[in-house]
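Trainee: predicted model follows, preceded by the sequence.
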Amino acid sequence: MIVLQIDPLRLDDALDQVLEAALAPERWSAVLERICEATGSFGAHILPLRGKFSPGVPATPSLHEGFEAYFREGWYLQDIRFGCVPHVLKKGVAVEHDISSEEDFRRSAYYNDFLGRFGFRYSAMVGFTTGDTLLSLGLQRTIRDGPFDREEERVLVRMRSRLSLAADIMRGVSLERLDAMSNAFDMADIACAFYDRHGRVTRLNKLSEGLLDQDIRLLQGELTSRWPEESTALRGHIKAVLQSPAIADSAASSPVRLSRPGRRPLIIRAQRLRGMPAEIFSHSVAVAVITDLEDRPVPTGKVLQLLFALTAQEAIVATQLARGLGPKEIAEALELGYETVRTHTKSVMQKTDTKRQSEVAALLSGIRLSSVRKMD
């Protein structure tokens, strides 16, 4: 007689609470704990089945230390369990013995140096979907718990429909919030673009759509410039925002300039969206605010002298930087030497506490002239 470690009644109750967690994401940890109790598991987590993912995925506290080591030590780059994916796609669920043998358990560094350190050994992966995203509920057992067997596998596969329903609800909630944010940006006359966790544009609001032309396009989910180096810079900026604390990475904290011949450039600055459901369930996880310098008044040199203690010549150069011009263009316009303009530009950046010309342009073009007292 086969004795299951899974309690179907308790699992059914836990799955009912999954739907509650869909509407109250802060409950995910507690619900995953209930699933662990019902399945004889030590810990549980939810991960994308394909593509990259970052720390912060829904998981029980029992797995937090292991996840920290997983990312910190690079085990995610050699995760044997990615081999479960074909099995999940074929039958909806996979267990450890679908991909590994007892010999693997004895010899593999992944099982011994990583999982063994925490007493982990056996897992089950239950696949489910939301939109075009494939997700998995991972259940982790220790060496003492023993493996998931084929009878338990047949019970686990029945979890899929309710997991998918919960994920769809969370995705729907994120879409509603996204609609509200997009409308709010439109009402505030701010152009913006929303991005998913892969760095693809998911939505442009009406104002940003109006900025697309032959120089700046949306191609295959990516905002691009006619100049490849600017497209590369924007791609790097978005990637850094998605993967790093903005304060710790200059690529994440520095805006990007997209040039437009005959007009002042666009300045793009992205940031992660907070207050959304767990990002693996969310339609979009970051927003980029697009500033059209053509619509921004340029402060006078006199105002800039007052605000930043610039010299008269530095203030003249600063006004040109605010218009989005580069040092070569400024040198030609003012009939100054290129190195002279570079020297003034460095001084302006130092006095305005900026590190890049795009930051100077964004800062100076955002000054509200009405808030500055007139000089006598």
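Mentor: On my side now, so go ahead.

Trainee: from here on, just use CA atoms for contacts and neighbour counts.
Mentor: Fine.

Trainee: ok, residue 50 - contacts?
Mentor: Under the criterion of CA atoms under 8 Å, 6 or more residues apart in numbering, the neighbours of residue 50 are 134-135.

Trainee: want to compare, so here's the second one:
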Amino acid sequence: MFSAAETLEKIYEAAFFPQNWYQILDHMAEATNAQGTSLVSTSSPTTHWLASEALEDMTQKMIEEGWVTRNARAEKLLSIEQFGFVDEAEHFSEADYNAIPIFTDMMQPLGYGFGTSTFISTPSGDRIIVAVEKKKVTGPVEKSAIAYLDQLRPHLARAAMMSSRLEFERINAAVEALQLTGLPSAVLTFDGRVMLANTLLEGFAPQIGIVARDRLRFAHVPANDVLANAINQLQSGALHLKSASRSFPLPRYEDAPPAIVHLVPVLGDARDVFVRAAFFLVVTPVDRTRVPTAETIGGLFDLSPAEARVARSLAAGNDVGGTASTLSLSAETVRSHVKAILAKSGMSRQTDFVAAVASIRPIA
């Protein structure tokens, strides 16, 4: 158990060292005779969730059974005008506890009763729910426990604000760094809106544009479908943020060159609770007149010299027949090398590999 001074010190440390939030969550539970504490971002609770280890049974059930997307309990709590922690038993009756599905099908089987919670609004426009959870056998939330948590709440809110601002600045710096490397880029939120974009992306119109409600739109319609699918899967919980990376091609459009769009998840464990960013979107223009050397390609993908020569020929725009003619090989040999190249690169289609290689910028 931390002393009062140590508790405040830990809270403000967590703004700079986000992994320290777990200690704060555990302390809040221990100090109030509760099972554990959770901290949930309402922008995307399927992936933005911190919780005491003692709440693993609840968090696992919430995510696996999809309760985060049909959480009547959270909806009610967010509607309460509050200036501190609220006793949930004052807003849900025993009849509610025995009728509302999230109580009857999720919390009751695990032995949880009513807890106490509050929400904090962050500069990114999100609201973070802080919920202290109790097992029903330990009895109701005590008034003294709520009073103690209310003493901590202003400090929790300030630390959350600081975390949110620091994370926003970190992401903004990353977008500006990509500007220096010549790469058009943006940051997308969990609902697909553009949170930040550098000027290079704006110059990629009409191939890529930012339209109404800060939505990103590609002139190449299939690319919109890929992006929408990634966002939808992430929101539904079918895709975890840490495995959400993907790349897809954009063909030449008017004066805009062909390009590869890379979706890179914004990761950082606890830090990500405090910012709405989901993806970095980075656009790599394809210049087939500057394809890397066979040695570079071979080193990147662990290819044999013969495989690397075939890979470079394909990336330069030759098809199987043209590659066979250029390298004095049979078409069957080229196809055999292509199979080996795909196996080593982990890609399933020749076009994906070619696009990836063509997007690599050779060192001048």
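Mentor: Happy to help now that I have it. What you see is a predicted model; the values in this text were computed from it and never measured.

Trainee: so what number do they get for TM-score?
Mentor: Scored by TM-score structural alignment, normalised by the length of the second structure, the superposition of the two chains gives a TM-score of 0.76; 340 aligned residues with a CA RMSD of 4.1 Å.

Trainee: would you map the helices across the stretch 101-250 of the second structure?
Mentor: 101, 108-110, 143-180, 199-202, 221-236 (DSSP state H, counting those that start in this stretch).

Trainee: now the ones you listed as CSV including distance to residue 135 of the second structure and mean neighbour count?
Mentor: Below are these laid out as CSV (distance: least, CA to CA, whole Å; neighbours: other CA atoms under 10 Å):
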stretch, distance to residue 135 of the second structure, mean neighbour count
helix 101, 18, 17
helix 108-110, 8, 13
helix 143-180, 15, 17
helix 199-202, 51, 17
helix 221-236, 28, 16
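
Trainee: using TSV, lay out the ones you listed together with distance to residue 31 of the second structure.
Mentor: Written out in TSV, the entries for the helices of the stretch 101-250 of the second structure read as follows (distance: least, CA to CA, whole Å):
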stretch	distance to residue 31 of the second structure
helix 101	30
helix 108-110	22
helix 143-180	7
helix 199-202	50
helix 221-236	34
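
Trainee: wait, which of these is closest to residue 91 of the second structure?
Mentor: Distance to residue 91 of the second structure, taken as CA to CA, is lowest for helix 143-180 among the helices of the stretch 101-250 of the second structure, at 14.8 Å.

Trainee: chain center to the closest one: distance?
Mentor: Averaging C-alpha coordinates over helix 143-180 of the second structure and over its chain gives two centres that are 17 Å apart (CA atoms, centre = their mean, to the nearest Å).

Trainee: repeat for stretch 241-254 of the second structure
Mentor: Averaging C-alpha coordinates over stretch 241-254 of the second structure and over its chain gives two centres that are 16 Å apart (CA atoms, centre = their mean).

Trainee: how about stretch 145-160 of the first structure?
Mentor: Centroid separation between stretch 145-160 of the first structure and its chain, computed with CA atoms, centre = their mean, is 33 Å.

Trainee: nearest the geometric middle of the first structure, what residue?
Mentor: The structure's the first structure has its C-alpha centroid closest to residue 242; by CA atoms, centre = their mean the separation is 3.2 Å.

Trainee: please enumerate the strands of the second structure.
Mentor: For the second structure, the strands defined by DSSP state E occupy 36-41, 49-51, 86-87, 116-121, 127-133, 185-189, 194-197, 208-211, 215-218, 246-250, 259-265, 277-285.

Trainee: which residues does the first one contact?
Mentor: Residues outside strand 36-41 of the second structure that contact it (CA under 8 Å, 6+ apart): 25-26, 28-30, 48-55, 126-134, 273-274.

Trainee: and if you look at the second one?
Mentor: Strand 49-51 of the second structure is contacted by residues 22, 25, 36-41, 59, 270, 273 when judged by CA under 8 Å, 6+ apart.

Trainee: about what we covered before: between the helices of the stretch 101-250 of the second structure, which one is closest to residue 6 of the second structure.
Mentor: Closest approach to residue 6 of the second structure among the helices of the stretch 101-250 of the second structure (CA to CA): helix 143-180, 12.0 Å.

Trainee: with the first structure superposed, average distance for that closest one?
Mentor: By mean CA distance after the TM-score superposition for the first structure, the fitted helix 143-180 of the second structure averages 3.0 Å away from its aligned residues in the first structure.

Trainee: who are the packing partners of that helix?
Mentor: If contacts are counted by 3 or more CA pairs under 8 Å, 6 or more residues apart in numbering; DSSP states H and E, helix 143-180 of the second structure sits against helix 4-16, strand 116-121, strand 185-189, strand 194-197.

Trainee: winner for burial among these?
Mentor: Among those, judged by mean count of other CA atoms under 10 Å, the one packed with the most neighbours on average is strand 185-189 (a mean of 25).

Trainee: so that one matches what in the first structure?
Mentor: Per the alignment by TM-score structural alignment, strand 185-189 of the second structure matches residues 192-196 in the first structure.

Trainee: ok, residues contacting the matching stretch?
Mentor: By CA under 8 Å, 6+ apart, the list of residues contacting stretch 192-196 of the first structure from outside reads 182, 185, 201-205, 207-208, 282-290.

Trainee: and residue 115 of the first structure, what pairs with it in the second structure?
Mentor: When the two structures are superposed using TM-score structural alignment, residue 115 of the first structure falls opposite residue 107 in the second structure.

Trainee: isn't that match right next to residue 60, touching?
Mentor: No. Using CA atoms under 8 Å, residue 107 of the second structure and residue 60 do not qualify as a contacting pair, with a distance of 11.8 Å.

Trainee: who has more neighbours, these two?
Mentor: Counted by other CA atoms under 10 Å, residue 107 of the second structure and residue 60 do not tie: residue 107 has more neighbours, with 20 against 11.

Trainee: give me every residue that touches that one.
Mentor: Contact partners of residue 107 of the second structure, counting by CA under 8 Å, 6+ apart, are 58, 113.

Trainee: same question for residue 7 of the first structure.
Mentor: The neighbours of residue 7 of the first structure, taking CA under 8 Å, 6+ apart as the test, are 38-39.
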